[in-house]
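S.K.: Could you look at this predicted model? Sequence included:
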Amino acid sequence: MIINKFFAAFSQLISKTSQVAKQPLVKQNLIQSEPMRLSKYLAQTSVCSRREAEKMIQSGMILVDGKKVESNIPVTSENKIQVFTKNGERMPVKQSTKVWIFYKPVGMICSHNDPFKRPSFYDFAKLRLKTDQHVISVGRLDFNSEGLIVVTNDGELARCMELPETKLQRTYRVRVYGTFTEEKLKKIRNGVTIAGVNYGPYWINVENRQSRNTWLIMRLESGKNREIRKVMQKFDLRVNRLIRQSYGPYKLMGLKPGDFYEAQIEPEIKRKLYLHTRKKLQNVQEQIQLEQTKLNIKTLDDQSKNDKLIEKQNNDLSEKKNINTNPPKQIHSKIN
């Protein structure tokens, strides 16, 4: 009943918006193009306070475009800024990057196109955020699942958070219907193979046992398509409710279905984004070096072939010259 009321209100909101707001939404130009002092830039990108930035500048802990800075110079988002602290290197996130937390209700899809015309998260997000920016969900929840979705306008950040090697932990409350035994719990913890695909192992505990339903808490560091449902089905258990409670450092924090709130980019995410960006840069540099090596080898091969051709031509000319300068002696036969 609550879900039906929610989507009835959602449909009315879309209808009113399409009738009244025929003018395009105002674009939110969040990119800082004007130069600003380095300390202010670092404060606005949540790296440190202005005072801390000024101290680090004096200590030679900040590089701009690969060069150590000794004064509070003007910078923009185009500059490559590296900050070295006691806890390692930190890199400012783009000023335009935003992160929101959304409680996705049951009955909403995380897709741009749906042949069945079901309510889409993307349509709802743009209406609630009042923006025509391109927003992206970090990971997905299927149609019948609910709970936390991290939303951002930065594709690189979303990609970084989704990658298995980032190892951002997801926590789920899962209600399963069927006979749930300690033996099944042990087997699920160890992980299973379904149709040649390995799932798990998992951190999983029983939260509450009912007559035929059991509430579980599960933690995953990656999420394959319908993973939890497939694993439970393997043990004759049917998932009849699935709620994602957290994704990395982000938690639902009392949100209700359909609620949004803007969150900070947590230090853990900044660090992982920096490592992800650095790895990509290293891969690009390695690829460039590989291509350069291949080009050098090809150049050497071509030079070697050219040298051999020149040598052959010189040899042929030498032979012709020898023939011309030393013609063969004529043999006269004696006539008796």
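M.R.: That came in fine, so what should we check first?

S.K.: Only C-alpha atoms from now on, for both contacts and neighbour counts.
M.R.: Will do.

S.K.: and Leu255, how many neighbours?
M.R.: By other C-alpha atoms under 10 Å, the residues close to Leu255 number 16.

S.K.: Distance check, it against Glu146.
M.R.: Applying C-alpha to C-alpha, to the nearest Å, the value for Leu255 to Glu146 is 12 Å.

S.K.: Mutual contacts of these two, please.
M.R.: Residues touching both Leu255 and Glu146 (C-alpha atoms under 8 Å, 6 or more residues apart in numbering): Tyr103.

S.K.: quick one, strands of the stretch 151-300 of the chain?
M.R.: Listed in chain order, the strands of the stretch 151-300 of the chain (DSSP state E, counting those that start in this stretch) span 170-177, 192-194, 197-199, 203-209, 213-220, 238-247, 250-251, 260-263.

S.K.: I figured Trp262 was touching Thr97, is that so?
M.R.: Just so we're on the same page, residue 262 is Glu rather than Trp. No. Judged on C-alpha atoms under 8 Å, Glu262 makes no contact with Thr97 at a distance of 11.4 Å.

S.K.: here comes the other one, which I'd like you to weigh against the first:
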Amino acid sequence: MAEERLQKFLAGAGIASRRKAEALISAGRVRVNQRTVTELGTKVDPGRDLVTVDGALVSQPEQRSYYLLYKPSGCVTTASDPQGRPTAMEYLRGVPGRPFPVGRLDYDAEGALLLTDDGELANRLAHPRYGHQRVYLVKVKGDPPAEALERMKAGVRLEDGPARALEVAVHEHADRNVWIRVVVGEGRFHLVKRLCEAVGLQVQRLFRPEFGGIGVGGLRPGRFRRLEPEEVRALRQRVGLESGTPARGPSVRELPKAARRHGHGPPAAPGAAPPPAEPDADEVGPRARGASRAGPRAAAPGPGGRASRPSRPSRPGRAGTRRR
């Protein structure tokens, strides 16, 4: 069997993405034939060398696993979080294999998240040089001026360098807000939100309807499904790992819509306690604003998990008059 770079071998074995595998090597957590290796260019023979990470033997999986999760808002796309926030991995608890998230999706963003133990596919989908495009639907406050959308396509300068959207267009009008469709070619941290803010748009909700041409239609937040063989084949064709023309992804009109929000915070993962209640990002108006001003007594949960407001004593001569 041909030799390959150690980080590629670890990613292919489903230990972590290639970038995180490099971090494991640099940290001295990887051993090859009982010898600690920290050099990223090290090559191994999968059929002959014994590789361990933190003392556990690494071997190539007999069968790859591929899942699509509708990541809810309010969780992070890491295996663990030092702040104790919910993680996307908790929703896949108990599935076979060792799938890990491909790329990232912001804590307060929602939508399509691919998880797999196919390290080479994950690397090609995440790395900008392979040209994989990411589609987002962004709910912005008010009606965005055409000049702002054009500036996003022309390019703006962010604190970590210039950036631009490949495509920007109005997708759908909502009450007092507008959904715009933004296509980018890289997964830089908070890129879509920062592009919008750079041109004066206020982001209210960020939704990724599909990833790699595979949409989250039919899934509710916190739910996942295993990819069909033809979907896996199309993904690998899309990034050049298999020959052939990939199947067409959803068109602009076919893009799934973000799920309606019910209750507060992300849905609880299987076997996990529900997270503490948080205000709904889409809830506006006097009730939401009043709840934040009312203090601890107003936050007591009422029926259905909603905060109930304490009743005010009536005043003589003011019956039936609404206080403004």
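M.R.: Yep, that arrived. For clarity, every value in this text was computed on a predicted model and none was experimentally measured.

S.K.: Work out the TM-score between the chains.
M.R.: Superposed pair, TM-score by TM-score structural alignment, normalised by the length of structure 2: 0.52. Supporting alignment: 183 aligned residues with a C-alpha RMSD of 2.5 Å.

S.K.: circling back: ok, Glu262 and Thr97 of structure 1, which is more surrounded?
M.R.: Between Glu262 of structure 1 and Thr97, Thr97 has the larger neighbour count (other C-alpha under 10 Å), namely 17 against 14.

S.K.: which residue lines up with the more buried one in structure 2?
M.R.: With TM-score structural alignment as the criterion, the equivalent of Thr97 of structure 1 in structure 2 is Arg64.

S.K.: I'd guessed its match sits against Leu115; true?
M.R.: No. Arg64 of structure 2 lies out of contact with Leu115 (C-alpha under 8 Å); the separation is 10.8 Å.

S.K.: about what we covered before: and the strands of the stretch 151-300 of structure 1: which comes nearest Ile62 of structure 1?
M.R.: strand 260-263 (26.8 Å; C-alpha to C-alpha).

S.K.: now the helices: where do they sit in the stretch 51-200 of structure 2?
M.R.: 119-126, 146-154, 191-198 (DSSP state H, counting those that start in this stretch).

S.K.: Buried residues of the second one, list them for me.
M.R.: By neighbour count, and taking 16 or more other C-alpha atoms under 10 Å as the criterion, the buried residues in helix 146-154 of structure 2 are Ala148, Leu149, Arg151, Met152, Lys153.

S.K.: give me the stretch of structure 1 that that helix matches.
M.R.: Mapped onto structure 1 using TM-score structural alignment, helix 146-154 of structure 2 covers residues 182-190.

S.K.: how far out from the middle of the chain is that stretch?
M.R.: Computed by C-alpha atoms, centre = their mean, to the nearest Å, the chain-centroid distance of stretch 182-190 of structure 1 equals 32 Å.

S.K.: what's the mean deviation for it versus structure 2?
M.R.: When structure 2 is overlaid, stretch 182-190 of structure 1 sits 1.2 Å from its aligned residues on average, using mean C-alpha distance after the TM-score superposition for structure 1.

S.K.: what's in contact with that stretch?
M.R.: Taking contacts as C-alpha under 8 Å, 6+ apart, the residues outside stretch 182-190 of structure 1 that touch it are Gly200, Pro201, Tyr202, Trp203, Ile204, Asn205, Val231, Phe235.

S.K.: want to throw these into JSON lines with distance to Asp302 of structure 1?
M.R.: Output for those, formatted as JSON lines (distance: C-alpha to C-alpha, whole Å):
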{"residue": "Gly200", "distance to Asp302 of structure 1": "53"}
{"residue": "Pro201", "distance to Asp302 of structure 1": "54"}
{"residue": "Tyr202", "distance to Asp302 of structure 1": "56"}
{"residue": "Trp203", "distance to Asp302 of structure 1": "59"}
{"residue": "Ile204", "distance to Asp302 of structure 1": "62"}
{"residue": "Asn205", "distance to Asp302 of structure 1": "65"}
{"residue": "Val231", "distance to Asp302 of structure 1": "58"}
{"residue": "Phe235", "distance to Asp302 of structure 1": "64"}
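
S.K.: Alright, I will stop here.
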